[in-house]
Each structure stands twice: as structure tokens, then as C-alpha cells.
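Student: below are the sequence and a predicted model for it; my questions follow.
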Amino acid sequence: MPKPVACPLFLAIRHRICRKLTHITYRSLYRTHCRVKSGPETTFYDTSSASLPAQKVRAMTNAFVLSDIALTTLALCLAGAFGLLLGKLQIRKVGLGIGGVLFSGILIGHFASRAGIEFDGEVMHFVRELGLILFVYTIGIQVGPSFFSSFAKSGLKFNLAAIGIVLGGVVMTVLVYALADLPLPVLVGVMSGAVTNTPGLGAAQQVLGDAGFPPSEVAESGMGYAMAYPFGILGILTSMFVIRFLFGIVLEREEAAYRAESQSGEEALPSMNVAVTNANLDGLRLGDVPDLFDHGVVASRMKKGDDLVVPTRDVIVHLGDCLHLVGPAEKLQAMKLILGREIDAPLTTKGTKLTWSRLVVTKDRVLGKTLKELAFLEGHGVTVSRINRAGVELPAQGGSTLGFGDIVTVVGTKADIDAVASQLGNENARLQEVQFPALFFGIALGVLLGSIPLAVPGLPAPLKLGLAGGPLMAAILLGRLGHWGPFTWYMPPAANHALREFGIVLFLAVVGIVAGDRFFETLFEGDGLSWMGYGILITLVPLLVVGTIARVFGKFNYLSLCGVLAGSMTDPPALAFAVAMSKTGAASVAYVSVYPLVMFLRILAPQVLVLVLASMGAGAF
């Protein structure tokens, strides 16, 4: 097919237009200067002397210019996107996880530096701190409701072991500082990477800046972190393998032992059926029976003859009545002595007009109120037998307060339960709403709390919780409080997870990009390999020493021990590996028990190290 022949008039017009556009582009765009990064200074090139073809190319490229903020945002988003994809890659079910963002950021920072691209330092610093605040705050809100109750069970034993691992890491860090010529910023970075604790790095970088270290030296802590981080993950897994091999552990036996131990104390709130045989109680109101309702024991069902009734406070007690009691085991035994004797006859609601239901507290007007204050409960003829808060069952007594998201077990007729449900809320849709006023107010309180100087004897400067510790502590306390005035500190699990991941991605992306400028030079031409070796010592020695002591003297179940090891390093990839060993959930329980305290200590330790070692200097050793 022959090619079409262009019209000469059209060619002439196009030629004139192109010349005019070239002239306009040249005059408007390239009498300006192009800024290119060149070493410590910025070099300016005048493009007015460039040839016409070069001007055309430069005009087209210069028309697409990213501002400093746009360029920084682009780099952060790319680091987050590709880092999360990198973290999903696994070898034998082990991957970098969220740590992939750090290494993606390192690559972007490296290539950006080689291309002469600069990022806005103030924007990067703000994004790093904001990401850290979001991360630690959402952790605190998540664990706050169960933080203090975790010590009630075997949490005390688990936390003692975890504290030993944290202190062991600090001791190893001090020894490295004493024996090696390692800069303090690099030291705390290596320590944070060795224990895979990102908020600790954030706290260290903040206190380094407050202590007067220049930004270039503060950035070295990020490189130290990046060098030690990979083996920080592998070191936890290695310690699990070594302990298992050293003691010849058989997983099936550990699972059986854990199940037997769990079943022996599994029921958090046991129940008991008791017949009234104490003649002194005959004719009394049920609310007048000593130690009932307001002292940890509640009657959820009552049988009078052949009828099952709701045991409200105004019901009259007669000999032969049977009560279904719920409460702590020791208080049930004491209550049995008051009422009469234990019986085996079931007091089930099947085949009766009574039923039971679990209702979710979502109405604002009942938050913070005690069961005694909520007169509508007994007014509708229902009784509350249990309160479940953040997975922990609490006895329902008169002084028990209700919090948002609490699950209460009520007994009564269906009509009465429906009426109470409308009073309590029972709207599952509200559980998916994010309480943004409480979120922002809580973060503000955390920032203020972290800025309060705490004078500690022996330290040259006041200690601060900082932007990592302050929001964490505030969130734990507010999460435990649950409700105050117009604020409700409850966050849906999905929203909590999303904000937590978003925050840590921002933080790691910034740390990686800033460290990427000199990462590979430090690794291959500098001291990177020695930093990695120091990180291995800080990781392995405390884990193996404390793990062995816990197994030999503490008689730790191996599955629980793996959870403690992972929790002591606040390392989700290690937890995932431990959970994959068994379906008992032992590792998860131990991990959650130690996580809050360990996170707090991991954030506090770098700050104390910086203040103490900076005042003493390497020469003190």
C-alpha cells in the first residue's frame, strides 16, 4: 500500500508552529537554571547556551517537575509498596515481614543519592516521628485492656524471663561499647536492630538529637539498625532450634503437657449449683444474703420448686431453693458454706421460659456506669452473670463498670433481654467505627506525657519517654480506662491493624531512605560487617542464656518459651514461626503476656544508654 503524501502547505504550517513553540519554550523555561546535586553544594547550570535540540529535550523534561514534598512522598510510597511485597517473600515460611520496607527504602535511598536527588529533611523527620507515634499508640490501645491482668496468671513468670533477656541485651551492648571503638549512634542502632525493635530505634534517634548529636551522626543509627536487623530475626529462630536440640525436645510431648496444664486452670470463672439449707436465710431477700452480688459471686439462675426464675435482689429465699452461682473458685466455696450444700442437679434454661444471651455494650450513656447504677437491668427482670472485656472474663458484681465493647452475659426472658439489649446498645456496627476524637486526644496526651522531663538520680540529664514512650504509655492507660467524658478509647481491630501497619511502614521507609545514602559503602568498604557481628552477639547471647535457665530452672514449656523469646524481641515473624509449630496457641499467649512490658523497656533502654554513655564516654571503660 503506497504511503500518503503530505501536503506542502501543511508541512510549512507545522514547521512554523514548531519553531514558534521552540522559541517560547526556550525563552520561558530555560533561561532559568537547573539545580543538580553535586557533593555538599548545589551547582547551577545555565541552559541558555545549549543547542536547539538539547533545549527541546530539556524543555520537555523540565515541564514535568516534582516539588520537594511530591518527590519525598513518591519515594516513601514506593518504599512502602515494594517493601511490603518484598516482606511477603518467604523461605521455609520465614520472611522479612514488615522489615522488607527498611531494605526497600535503603535501595531507593541508595539510587536516589547516586542520581543526585535530594529529599526534604524536615518532611522526612516529621513523617518518621508521625509514623512512630501511630505505631506505638495503636499497640498501646490494643494491649491496654489486658495489660495489667496479664500478670495475674503465669504472666509474672514469663515477664521475669523477658526482663532477663532485655537486661542481657543491654549488658552485651555496654560490653561492645567498652571493648570496641563504636560510635554511640551506631551502637544504639545496632542494639535496636539486633532485638528487631523499631520503636526503640525511634526513641534512640530522638534522644540522640536532644543530646546534641548532629543529624549526620544520628542517621548512622539507622545504618547500624539495618546492618543488625536481618540476623536479629534469624537469631531468634536460631535460639529456638538450639534450645530444642540441646534438650532433645519432642513437640508432641510439649503439646500434651501444655493442654494438661491449661485444662487444670482453664475456667476463668467457674460455676456451682447450691441448694439453700441454711435456716437463717429462710425468708430473706436475695440481695440481703451476705457476700452475694457485690463481692465477686453472682447468682445467674434460681430454681424454686419446678420453676426456674431470674434471681433478682428482691426475690425471697426459701429453704430448698437452688442457685446457679458464678465467680472465682475460692469465693464460690465460701458462698457454699453460707447458703448450704453443693448439688449436681443441672439448672439449665432448656425447656423453660428463661434464656441467656451475650450483649455488646455500645450505648454512650451506660459507659462508666456500675451494674448497681443501671437499675433498668433488674427493672427488666434480668441478671448479669459475666462481663468479657478484651477476652478476659470478669465477675459481674454491683461495682463492676461497663466499657465500650464489653460483652455481658444476661439471663432472663427473651422479651426482657430484648429490652435490655436496646438499653445497652448491642449494635455490632458501632464496633466498626473509629473513635477519631479519642484517637487525636489520646495522641495529644501521649505527646505531652512524652515531653515531661523525669529527673533520675545519677543521670546527667532528665529522662523523657519521648514520642515513642509517651504515646505508648498514654495508650495503655487510656485503653485500660476505656471511657472518660466524651471520649471512648476503643478501636476496631481492623482499623487498629491498618493504622499500626501504616505508621511502621512510614517509619521504616524514612529510616531506610536516609540510611541508603551510605549503606553499601559502609557494608562493603567500611565497618558494616563488624557491626553485623556485634549485632549477632547482642541477639544470641541473652536468648540462649535466659532460654536455658528458663527451661532448666523455670520448667518452661517449650512452646511457651518460644513465645517468650519472640515476645522479648517484639518480633512478629518469630512469633509466626513459633505458632506454626503447634495449634495449641501456647506461643501466642506467652507473646501477648510479655509484649507490653517488653515494648516499654525496649523503648526506654536506648534512651538510658545514650544519656549514661554519652556522659561517661568511651574513656570511662
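Tutor: In hand now; what should we look at?
Student: contacts, neighbours, all on C-alpha from now
Tutor: Noted.
Student: tally up the residues packed near residue 594, please.
Tutor: By the criterion of other C-alpha atoms under 10 Å, residue 594 has 30 neighbours.
Student: what of residue 60?
Tutor: There are 12 residues near residue 60, going by other C-alpha under 10 Å.
Student: next, the buried residues of whatever helix or strand it lives in.
Tutor: Using DSSP states H and E, residue 60 sits in helix 52-62. Judged by neighbour count using 16 or more other C-alpha atoms under 10 Å, the buried positions of helix 52-62 are 55-56, 58-59.
Student: same check on stretch 254-273?
Tutor: Buried-residue list, stretch 254-273, by 16+ other C-alpha under 10 Å: 254-255, 258, 269, 271-273.
Student: presented hereafter is structure B, for comparison with structure A:
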Amino acid sequence: AAGLTLGKLRVGKISLGITFVFFVGILAAHFGVTVDPKMNSFAQTIGLALFVYALGVEVGPSFFPSLKSQGIFYNSLGLLVIILGLALVLAMHFLLGISMPNLLGIMSGAVTNTPMLAAVQSTLQDALGAEGSRQVADLALGCALTYPLGVVGMILAIICLNFIDPHKNKEEGSTQAQRTTYITELELTNTKLFGKTILEVVHLEPKHFIISRIWRGEKLIVPTSETVLYEGDHLLVLIHPEDLEEFITFFGQRAESRDWNRPDIDWDAIDSQLISKRIIITNSRVNGAKLGALRLRNQYGINITRIDRAGIEILATPDLRLQLGDRLSVVGESQEVIKAAKFLGDSINMLDKPKLFSFFFGLAMGCILGSIPLAIPGLSMPIKLGLAGGPIIMGILMGAFGPSLRIATYMSNSATQLIKQLGIILYLAGLGLASGAHFFDMIIHGSGLLWILLGFLITFLPTMLVGILSLFGYRKTHAETVGMLCGVMANSMALDYAMSINDSRSSSVAYAIVYPVGMFVRIISAQILLSFFL
């Protein structure tokens, strides 16, 4: 309770949040508070498993979509940050002689990634058993020492990158760069397409697109696959941003009457006789069904222009499998949209019912997966994914593919946050109590100050190098760059600061794209690296 209360404190725009639970546990242990070791171990185990599995289920729906389009670029830069960090750890090990377990503990705090710490602890315990209890405690000390500067160092990197940003005095990025789908208005002047139906036109172009509206003179049309195109039609087309020039050539010419990608467009006023509505998938019979198989356009005469899944905007393709909780942007006549909403569910109350069986089934499967030894060539002993790696992988798989198997994995945001918060509180409190007795001794008489410095270098150097590459080499905006960096560092506190100085949602988009992949790679790579030194 004391840790949660302190977590609400802010210094400027900076707060350590729930991590204060960890530090209160350390302080309590320093003053002699003890807990039965078996009970403490059980609390940490349960807390960790709940946290990482709920995290996996949460990011699962957006995990694989994030690997497409702009996601490939963002995640490539994120992986470069991770590789540079691991290279620094290896250099410190060979130059300074610090043990690899201690360095990985330092790194866990420096990159503000407690699931990574738990994965390394699990691997160390499996390898050394009871004899490694002190090393496991030192791991937690390393994390505790470097975590505060992990937050501050990331914010300092954001400030430095903003200072040297070559685009600082220019307009904040192009709209294309901030979106995974792009809306453009095109005039049909390509004579080869005159008189053809939309279905015929779709077969002529291998890349996917959606025609959501057609203006023919003063008349507005919601097209179907059988709608015939004529010379001079103005088409509102949804595409991937990088395909814009190709589609301008394909249809004829660009005819932008306004910026159709602005978030404040009043679609209802534009459409007049049409309405635009967001429909939430809550009908369990639709869960896992392919969008094309539902034939919504033919049955209701509506167009689905965009789909929002866990914060990631997805282009509505026929092969896309819908999931509970998906938010569909729909355009059509009022009565038909109402009928479609009734078919798809659109009842937020249905999502409030917990899916307990699928949650605990997936959690159990994740624990089993984490206990399976995996033989890797070059390692003297097999590794286990443990209670950090196994549940997060199973959570991602359940979140991504559960709907395809007709398994309802959706949890409301409040339920997900409750489970994650409960899990991480149990884990951090137990971890602090188990390792806090030697914390201040490490700072005063040990290598604590050196560890803090090394942690700062692990935080600051990779983020600055990759940030400079993104700004100057790839000409990305400051908002996109720091969002990506915060995502790979799993640093939501720094993201809050970044969004306060950038009036753009591209920071949160880049964060959401990189976060799941970065979390997964951090956990697995740390375990593999440690295994080479045991």
C-alpha cells in the first residue's frame, strides 16, 4: 500500500509509478522485515506468471500485425537498440570482469524491464539451484540500483534528440508516416477502368485497397463489388501509405478536396444521407470469422474502412479474421448500419464478462511450455523459457490465434490492467523483500556506484545512437523516433513525457508497434546470453 501511494508522486513529468512497490520492499527488508521464504517465492511465482501472461494476451492481437508495413522498420530499429545493449553488456563483462548474471540484472533496471529480470533469475535458479540464491538476490539489487536512472536516462535521451532534431522547426512529419492506413481522393481518368465493376478492378491490381465512397457529380454512392466505375468518378480509397503513388497512376490522378486523414473530420456531415459509425465486435459467433466470409457489403450495403485492434489500425482485407473487441469503422445508410451493428454485437456490456476458462487454460499451458528444456547447439545445458518466457509466448499465441480456434481470449482493458497490476505488485514486493537486506551495503561498501554508471550507459548510448540514425539517416520525426525507443525500452513513463512535448499521436503508435516484439526479444535473448556463461 505504501509503494502504491508513493507511486502517485511525480517530480515534474517523471514518476516511477508501481516500481515504488519494489523500493518499499527493499526498505522494509533493510529494517528487518522478513517473510517466510517459501511464501515469498510462491507470491513471486504467481505474480510473475499472472503479469507476463496477461501482458502476452494484451499485446497478442497486435503482435503479428505490427510486423507488417511500418512495423518492419520500427521493429528493425528496436532490435538494433537491443543488440547494441547486449554488445555493451558483453564488453563490460570482458573489460571489467563483472559476472554476466550481475550485468543482466543491471541491464534489466537500465531498460526498465522487470520481466527480463525474472527470466534471468529463473534461468539462474534452474542452473544453480539453492547454491545460487545470493546471485539471484544480487540480480535484483542490480535492477533496483539502475532502474531510477533507466527512467531518467531515457528522458534525457528524449531531450537530447529533441535538441538536435533536424526537423524541429518543420511541420510534425507527414500524415502518411504516422498511419498504417492512408485515405486519398482519386479521380478516375484511366480509360482501361471505364465501365468496369469494382470486383473487376480489384483483380487488375495485386495490392489491396478499399473504395469506401464514390462521388458521381453531386451524388454520393456507397459502392459494392458490382458498382460500375465511370470516367470522372471521384473515389475515396484506403491504401497502405507506401502505395500512394502506385494507386495515383492506377486510377488516374489525385483530386484531394481536403485532408481526409485528419482525425477531426465530421464524416456524418460529409456523407449527408450516410452515417459513419464505430462498431465493436461482441458477437462470439463472429469471433475468428474471416471478414470476407461475412459478406457485410452485400447483405447490408456497408463499407468497413478501418479496423482498430488493440491500438493498431489495420486495413480491412477479406482474409482478416475478426476478434472480439475489434472496432470497425463502418459507412452506410443509417438503417443498414444499425442492422449490421446488431449482427456484429456492438454491446460493450458483453465484453465485461470475464473469459476465465480460456485465461487459466492458457496460463497453465504457458507454465508447462516454460518448464520444457530446449536444447540449443553450442550450449552445455538446455535452457527453459521459465515462468517469464513460457507464459508470455503462450499469451501472445492465445491473443493472436485464439479467435481463429474459436477461443474467446478477449479481456476488457480494466480486467487486463487489474491482473497485470496485481501480478507485478506481488512479484516486485516479494523481490524487494528477498533482496533488500544488502541494498544499502552494496551502495556504501560495494560496487553500487559503478553499477549505476554502467546502467546509465546501457540506457543512454544505444538509444542515442539509434535515435540519431532514425532522425538523420531515415528522416523520421522526433515523435516517431522517441515512441519507438520508449517501446523497445518498455518505458511508459518516458512515453508520457515524450507525448507531453510532441503534439502527435505517432509516439504512441510507434510505441504500440515496437513494445510487444521488444518485450519478447528482451526476455528470450537475456536467457540465451546467460546460458552461454553458466
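Tutor: Cool, the structure landed. Predicted model, so just to flag it, every value in this text is computed and none were measured.
Student: and the end-to-end length of stretch 479-499 of structure 1?
Tutor: 16 Å (C-alpha to C-alpha, to the nearest Å).
Student: and the buried residues of helix 52-62 of structure 1 as a markdown table, adding distance to residue 125 of structure 1?
Tutor: Converted to a markdown table, the buried residues of helix 52-62 of structure 1 look like this (distance: C-alpha to C-alpha, whole Å):
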| residue | distance to residue 125 of structure 1 |
| --- | --- |
| 55 | 37 |
| 56 | 38 |
| 58 | 32 |
| 59 | 33 |
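Student: translate residue 130 of structure 1 into the numbering of structure 2.
Tutor: When structure 2 is aligned by TM-score structural alignment, the residue opposite residue 130 of structure 1 is residue 46.
Student: the helix holding residue 60 of structure 1 aligns to what range in structure 2?
Tutor: Using TM-score structural alignment, helix 52-62 of structure 1 finds no match anywhere in structure 2.
Student: next structured bit after that helix?
Tutor: Defined by DSSP H and E, the subsequent element after helix 52-62 of structure 1 is helix 68-88.
Student: need the contact partners of that next one.
Tutor: 95-105, 108, 119-120, 123-124, 505-506, 509-510 (C-alpha atoms under 8 Å, 6 or more residues apart in numbering).
Student: which of the residues you listed fall in helices?
Tutor: 100-105, 108, 123-124, 505-506, 509-510 (DSSP state H).
Student: surely residue 334 of structure 2 meets residue 274?
Tutor: Yes. Contact criterion C-alpha atoms under 8 Å: residue 334 of structure 2 and residue 274 qualify, at 6.3 Å.
Student: measure stretch 337-352 of structure 1 end to end?
Tutor: Per C-alpha to C-alpha, stretch 337-352 of structure 1 runs 29 Å from first to last residue.
Student: just the buried positions in that stretch, please.
Tutor: So for stretch 337-352 of structure 1, counting by 16+ other C-alpha under 10 Å, buried means 338-342, 347, 349.
Student: okay, now the closest residue to residue 67 of structure 2 other than its chain neighbours: neighbour count?
Tutor: Spatial nearest neighbour of residue 67 of structure 2, excluding adjacent residues (C-alpha to C-alpha, 6 or more residues apart in numbering): residue 75 at 7.3 Å. By other C-alpha under 10 Å, the residues close to residue 75 of structure 2 number 25.
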